[in-house]
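1. one predicted model, sequence on top.
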Amino acid sequence: MGFFDKGHEKESPIGNLRAHIGTFMYFVKVGKSKFKHKGRVGEIFADMDNTQYLFQQATSGTMYDMKKKLDYTLWDAATHKYTEDIQQLKDELLKAVDEGEESGVFEEEKKEKEIEEKKKEEKEKKEEEEKTGDWKAHIKGQMAEAEEKARREAEEKEKEAETPAAEAEYESLTEEDCRELWRIIQGLEREYKEMNSIADDWFSIHGKKTGCMAALAAMTLLPLGVVYGLYQLL
């Protein structure tokens, strides 16, 4: 049985748990891709993706029954880790919203969108008029538009070449980014709530048993901060 196997969602609580973990990690991967060059937010998503093995180790089961084993120590470490990550994403979102409102960046983005939409409407109207007009003027108009487009692209490439690498790597969150980040956070929290509910029910029935060998093996892979957190729990 593979990790995050949704085929086992209805067969056992652990199978159901793995399915929700899979959806949770899907949101993480979307965030990692979307915010790759967005500073701290991108770093948080990358770290969340890199430490998904905490969930994998906690739900890996036993050699006798892969469906019924949940390691409390590893699960607790995972939930501590991802609780902090989600909160950090919220903090970064609030920070970006406050900075965008104070600087007027979001208002400028709104005006730019309105201008772009107006240009698009004018272009469509012009094309419709040209279809019923002189075909020669139509071709000349298209040629002029192609030249203008090539000129803009050349200017953009020149501008990008002049932009320092540090500035190109980290971009500020736009209004659209903030809205997308909020949607991802909501998805993460929804799956996270379901995951913890299933785990709590399982532990209330089976007890908080741990696999020492699994815990020791996983700890060798953990970042120093997570290892310290585990030490505090034990």
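-> Thanks, I have it.
2. C-alpha only now, for contacts and for neighbours.
-> Noted.
3. what about the closest residue to Ser60 other than its chain neighbours, how many neighbours?
-> Counting by Cα to Cα, 6 or more residues apart in numbering, Ser60 lies nearest to Met66, which is 6.5 Å off, once chain neighbours are set aside. When neighbours are counted by other Cα atoms under 10 Å, Met66 registers 14.
4. helix or strand: which one has Met66?
-> Using DSSP states H and E, Met66 sits within no helix or strand.
5. isn't Thr59 right up against Asp76?
-> No. Thr59 lies out of contact with Asp76 (Cα atoms under 8 Å); the separation is 11.8 Å.
6. these two: who's more crowded?
-> Thr59 (25 against 18).
7. and the residue positioned nearest the centre of the chain, how far from Val97?
-> Nearest to the geometric centre of the chain sits Gly31, at 1.2 Å (Cα atoms, centre = their mean). Remark: distance between Gly31 and Val97 (Cα to Cα, to the nearest Å) = 17 Å.
8. list the contacts of the residue nearest to the centre of the chain.
-> 42, 45, 181, 184 (Cα atoms under 8 Å, 6 or more residues apart in numbering).
9. want to compare, so here's the second one:
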Amino acid sequence: MGFFDKKHEKDSPMGNLRAHIGTFFYFVKVGKSKFKHKGRVGEIFADMDNTQFLFQQATSGTMYDMKKKLDYALWDAATHKYTEDLQNLKAELLKAVDEGEESGHFEEEKKKEEEEARKKEEEERAKEEEEPADWRSHIKGQMKEAEEKAKQEEEERAKEAETPVAKSEDETLTEEDCRELWRIIQGLEREYKEMNHIADDWFAVHGKKNGCLGALVALTVIPIGAIYGLYQIL
């Protein structure tokens, strides 16, 4: 079932369809936020978000019956576009996984995380075993430790500020990024499948009727998706 508009999911096929569309774009917006600095993947999510009006217009209904209208031309245009977007996302994910395996980058990340966890565990164990001579020594030791930690953090911040970050490295998908992207893609495909099942059933009953205006919009609407998205934001 859809994430949004649950109370209306059982009211009608259109209500159910809009609920799944809402969930689909929930995943799109999550992906847009998480991968906005990740090169091509971020661009795909941004474009998907900018052209969501395709589904909105296809299911907007008429002034006489908002629940039963589904425009075939607009729906067909939307499904063609988003099918391609999903394929592009999976292609980018597969590319990132292959590159990570070939370069050994994922393995390095894993070793680094394990090493940091081991050091942290050893430091905590050493603190627990340490028995200060008295409370005065204990407080002095903690104060000194806090000063050293603050000094170290300041030095690390200064070092990071002086070191420029290469754009290509910033856009590289880490192992964690790949796992998150795969989770989002699975959510998108799950909702997309439900959306298309509902639409197919509706067209089987009502036919693939659409007006001339719908056909015209379907042919011209995709190239102006980005412009429409900016208009909505502004």
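-> Everything's here; your move. These numbers come from a predicted model, not from an experiment.
10. overlay them and tell me the TM-score.
-> Overlay of the two chains. TM-score (TM-score structural alignment, normalised by the length of the first structure): 0.84; 223 aligned residues with a Cα RMSD of 2.6 Å.
11. just to revisit the earlier point, and the residue nearest to the centre of the first structure? What does it align with in the second structure?
-> Matched by TM-score structural alignment, Gly31 of the first structure corresponds to Gly31 in the second structure.
12. from Glu121 of the first structure, how far off is the residue of the first structure positioned farthest from its centre?
-> Ranked by distance from the centre of the first structure (Cα atoms, centre = their mean), the top residue is Asp134, with 50.8 Å. In this view, Asp134 of the first structure and Glu121 of the first structure are 21 Å apart by Cα to Cα.
13. now do Asn16 of the first structure
-> In terms of Cα to Cα, Asn16 of the first structure sits 49 Å off from Glu121 of the first structure.
14. then Ala154 of the first structure?
-> In terms of Cα to Cα, Ala154 of the first structure sits 25 Å off from Glu121 of the first structure.
15. settle it for me: which of Asn16 and Glu121 of the first structure has more neighbours?
-> Using other Cα under 10 Å, the more surrounded residue of Asn16 of the first structure and Glu121 is Asn16, with 22 against 12.
16. for that one, which non-adjacent residue is closest in space?
-> Asn16 of the first structure's closest residue in space is Glu9 (Cα to Cα, 6+ apart), at 3.9 Å.
17. for that neighbour, give me its contacts.
-> 15-19.
18. likewise for Thr83 of the first structure?
-> Thr83 of the first structure neighbours (Cα under 8 Å, 6+ apart): none.
19. trace it over to the second structure, please.
-> By TM-score structural alignment, Thr83 of the first structure lines up with Thr83.
20. burial count for Ala46 of the second structure?
-> 20.
21. ugh, wrong one, I meant Leu230 of the first structure
-> Quick note: Leu230 of the first structure (other Cα under 10 Å) scores 19 neighbours.
22. in the host helix or strand of it, what's buried?
-> Assigned by DSSP H and E, Leu230 of the first structure belongs to helix 224-233. By neighbour count on 16 or more other Cα atoms under 10 Å, the buried set for helix 224-233 of the first structure is 226-227, 230.
23. helices or strands up against that helix?
-> Packing partners of helix 224-233 of the first structure (3 or more Cα pairs under 8 Å, 6 or more residues apart in numbering; DSSP states H and E): helix 72-103.
24. the following helix or strand past the helix it packs on vs helix 72-103, what angle?
-> Reading on from helix 72-103 of the first structure to the C-terminus, the next helix or strand found by DSSP H and E is helix 105-131. Orientation check (axes from the mean of the first three to the mean of the last three Cα atoms, to 10 degrees): helix 105-131 of the first structure against helix 72-103 gives 70 degrees.
25. go through the next helix or strand after helix 105-131 of the first structure and flag the buried ones.
-> Per DSSP H and E, the first helix or strand lying C-terminal to helix 105-131 of the first structure is helix 135-162. Residues of helix 135-162 of the first structure classed as buried: His138 (neighbour count, 16+ other Cα under 10 Å).
26. that older thread, separation between the residue farthest from the centre of the first structure and Tyr231 of the first structure?
-> Asp134 of the first structure is 80 Å from Tyr231 of the first structure, where distance means Cα to Cα.
27. and for Glu112 of the first structure?
-> Counting by Cα to Cα - Glu112 of the first structure and Tyr231 of the first structure are separated by 52 Å.
28. now do Glu9 of the first structure
-> 33 Å.
29. that older thread, between the contacts of Glu9 of the first structure, which sits nearest Glu175 of the first structure?
-> Using Cα to Cα, Ala19 is the member of the contacts of Glu9 of the first structure that lies nearest Glu175 of the first structure, at 31.8 Å.
30. ok, the closest one touching Lys6?
-> Yes. In terms of Cα under 8 Å, Ala19 of the first structure counts as a neighbour of Lys6; the distance is 5.0 Å.
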